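K.L.:
need the 3D shape of this:
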Amino acid sequence: MSANSRLTIASHALAWIGLYQRQGHEVATSEQIASSANTNPVVIRRLLGDLRRAGLVESRRGVGAGWSLARELGSMTLLDVYEAVEPGPLFAMHRTAPDQECVVGHGIQPVMQRVYDGVEQTLRKELARVTLEDVLQDVLATPR
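P.N.:
The predicted structure follows:
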């Protein structure tokens, strides 16, 4: 099982767009963002589509096409980004119901759901306290 990088790449894209706009550019292309993230522009476009639906970015078509922030980085939290790109719960139950006649099979899902609910609540609390402005400032302060 591999780790999911959607939150990281989406946060990268938002911080990059924010910095790019501060440098005087109106819009950024998915190709430019993809180059910074070292990924395919299609991956970036899909994530930016999710971020657009969440009201975090805007897109422009035609001449001067590209992406821009819909809000200031300081008003976006990592929770906003997480909710935009990570639909559904963090952890899932079995794909098929376990054997209800088995003592473990009968009790495992309620026990694990309580644990997962606590983890999800803690995750959301931590993500809500960090803005994308915090992320960008920490990135800029990181020595090369």
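
K.L.:
CA atoms for contacts and neighbours, from now on please.
P.N.:
Noted.

K.L.:
so what touches stretch 76-84?
P.N.:
7, 10-11, 50-51, 53-54, 56, 124, 127-133 (Cα atoms under 8 Å, 6 or more residues apart in numbering).

K.L.:
to compare against the first, here's the next sequence to fold:
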Amino acid sequence: MKQLSTRFSMAVHTLSLIEMCPLECTGDFIAASVNTNPVVIRRIMGMLKKAGLIEVRAGIGGAYLLKSADDITLLDIYRAVEVTEENRLFGIHDHSSIACPVGRNIEQVLQQELQEAQQAMEQRLASTTLQQLGKQLVL
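P.N.:
From the prediction side, this is the model:
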């Protein structure tokens, strides 16, 4: 069974902390809040930096957003840490029997459905900004 990735939720958690308290956001501080190893957080922060969402202060610690929280969507974050060819939301099993009418056609039929589901999820993520989410976090 494929294990579900938690990179996206950890990245949202990380960016939310950076937005709220940038000077305190060392890898250790974030890792304590997320309750994970600092190495995991440094890896995620590297992905966020590569995507142009954050800058990390070397030596003195802390990080800051490179865009306004109102300009960062959940889709931006998802794409920064989750989207790779191997890590799609859905996958289709290999080597179906071409002798079987289902096996012969399942990939083509299912591919369209899965593509539409992926697009719907991405549209939903694109409609929420980090700022909107942050307002819900500090009720």
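
K.L.:
overlay them and tell me the TM-score.
P.N.:
The TM-score (TM-score structural alignment, normalised by the length of structure 2) is 0.90; 135 aligned residues with a Cα RMSD of 1.4 Å.

K.L.:
ok, so of the contacts of stretch 76-84 of structure 1, who is nearest residue 43 of structure 1?
P.N.:
Taking Cα to Cα as the measure, residue 43 of structure 1 lies nearest residue 10 of these, at 9.7 Å.

K.L.:
in structure 1, mark out all the helices, start to finish.
P.N.:
6-22, 30-37, 41-53, 78-85, 103-128, 132-141 (DSSP state H).

K.L.:
tell me the angle the first one makes with helix 132-141.
P.N.:
So the one you mean is helix 6-22 of structure 1. 80 degrees (axes from the mean of the first three to the mean of the last three Cα atoms, to 10 degrees).

K.L.:
so what touches helix 6-22 of structure 1?
P.N.:
Outside helix 6-22 of structure 1, the residues touching it (Cα under 8 Å, 6+ apart) are 27-28, 33, 36-37, 44, 47-48, 51, 67-69, 72-73, 78, 81-82, 85-86, 132-133, 135-136.

K.L.:
are any of the residues you listed buried, and which?
P.N.:
Neighbour-count burial (16 or more other Cα atoms under 10 Å) applied to the contacts of helix 6-22 of structure 1 gives 27-28, 33, 37, 44, 47-48, 51, 67-69, 73, 78, 81-82, 85, 132-133, 135-136.

K.L.:
count of neighbours near the nearest residue to residue 74 of structure 2 once chain neighbours are set aside?
P.N.:
Leaving aside its chain neighbours, residue 74 of structure 2 sits nearest to residue 125 (4.9 Å; criterion: Cα to Cα, 6 or more residues apart in numbering). Residues lying near residue 125 of structure 2 (other Cα atoms under 10 Å) number 16.
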